[in-house]
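> Need a 3D model of the following:
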Amino acid sequence: MESAILALLGTVVGGIVTVLTSYFLQKQRFEQEVKLKQEDNKTEFMAENTAKHFLSHKSFTDRSFETLRNHLGGFDDDELRKILVRAGAIRVTRDDGSEWWRLLSRMDEYIETKRAKH
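Below you'll find the model as predicted:
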């Protein structure tokens, strides 16, 4: 009876160790693959980070597309728009037809700013 319990306990412990080892190896592999993908697409990742930086400025909830295009050179207009969307931004067209962008995460701040002005 004792030998059966020890055998079962050894099997359970071995299974747990195998599962944990497999999990951590897969997690490490996934993290390495993400880093490789980021390195392969470094320009796009950095462009997204730069867009977030400009759109996160304390004083400005919105930035004109022209301003963003000037600071994020090297992309055609539609490619830059895709980068802005991946960064979490939305496009707003003003009454004069100009294109402006703001982070979706800053909508509450934008609304509060509008209320304070009125």
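> Every contact and neighbour count from this point should use C-alpha atoms.
Fine.
> Tell me the first helix or strand C-terminal of whichever strand or helix holds residue 24.
Secondary structure assigned from DSSP states H and E places residue 24 in helix 2-40. Downstream of helix 2-40, the first helix or strand assigned by DSSP H and E is helix 42-55.
> that older thread, now do the helix holding residue 24: distance to the chain's middle.
Centroid separation for helix 2-40 versus its chain: 28 Å, with C-alpha atoms, centre = their mean, to the nearest Å.
> any idea of the angle that helix forms with helix 42-55?
Helix 2-40 and helix 42-55 meet at an angle of 80 degrees, taking axes from the mean of the first three to the mean of the last three C-alpha atoms, to 10 degrees as the criterion.
> separation between residue 41 and residue 34?
According to C-alpha to C-alpha, to the nearest Å, residue 41 stands 10 Å off from residue 34.
> For residue 69, list the residues it contacts.
Residues in contact with residue 69 (C-alpha atoms under 8 Å, 6 or more residues apart in numbering) are 75, 77, 80.
> Before we compare anything, build this one as well:
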Amino acid sequence: MISEVVVALVSGGVGGAVTVYLARQKLRTEYRAEAAINQLLKHEEFKKRTFEAIKYRLPGFTDDELRKLLIRAGAVRLRSDRDERYGPYAEMWGLVKKNDDAIKKDDGPPALQPDAESDCPTCPWA
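Next up, the predicted model:
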């Protein structure tokens, strides 16, 4: 009876220690990813970056996980300018501090209908 209790306590302790270790590893990975995102978005040459460029440099996260990390790092999603090389529908991200002007003039999501000259094959209305 006592040996069964000891085995149960040891098993529970080892299981708990493994759980704590894995949780710490996940948090450490997320913290380092946030720091990398911050460095990418603080780069002096770029005010904003495409989601695809950020995703390329930080593999191993789903799109939604990466968006959550971007928000925790202090980034916001921005509208792409029509004259940018990525097109009007590219998902752009930048730090709030570096994009005050874009945030002030942005009035929300783009209209649900594209204009006549635009072509967006991945849009829901296409």
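> Superposed, what's their TM-score?
Superposed pair, TM-score by TM-score structural alignment, normalised by the length of the first structure: 0.57. Supporting alignment: 74 aligned residues with a C-alpha RMSD of 1.9 Å.
> re earlier: who wins for most neighbours among the contacts of residue 69 of the first structure?
Of all the contacts of residue 69 of the first structure, the highest neighbour tally under other C-alpha atoms under 10 Å goes to residue 80, namely 21 neighbours.
> Just give me the match in the second structure for it.
Under the alignment (TM-score structural alignment), residue 80 of the first structure maps onto residue 66 of the second structure.
> try residue 5 of the first structure
Counting by TM-score structural alignment, residue 5 of the first structure has no partner.
> Tell me which residues of the helix holding residue 24 of the first structure come out buried.
By neighbour count with 16 or more other C-alpha atoms under 10 Å, helix 2-40 of the first structure contains no buried residues.
> which strands and helices sit next to that helix?
Packing contacts for helix 2-40 of the first structure, counted by 3 or more C-alpha pairs under 8 Å, 6 or more residues apart in numbering; DSSP states H and E, involve no helix or strand.
> returning to what we had before: list just the nearest of the contacts of residue 69 of the first structure to residue 63 of the first structure.
Relative to residue 63 of the first structure, the closest of the contacts of residue 69 of the first structure is residue 80; by C-alpha to C-alpha it sits at 13.4 Å.
> part of a helix, is that closest one?
Yes: membership of residue 80 of the first structure in a helix is supported by DSSP: H, G, I helix; E, B strand; the rest coil.
> OK, contacts around it?
Residue 80 of the first structure is in contact with 69, 72, counting by C-alpha under 8 Å, 6+ apart.
> That one and residue 4 of the first structure, how far apart?
Taken as C-alpha to C-alpha, the span from residue 80 of the first structure to residue 4 of the first structure is 66 Å.
> same check, this time on residue 55 of the first structure
Relative to residue 4 of the first structure, residue 55 of the first structure is positioned 65 Å away (C-alpha to C-alpha).
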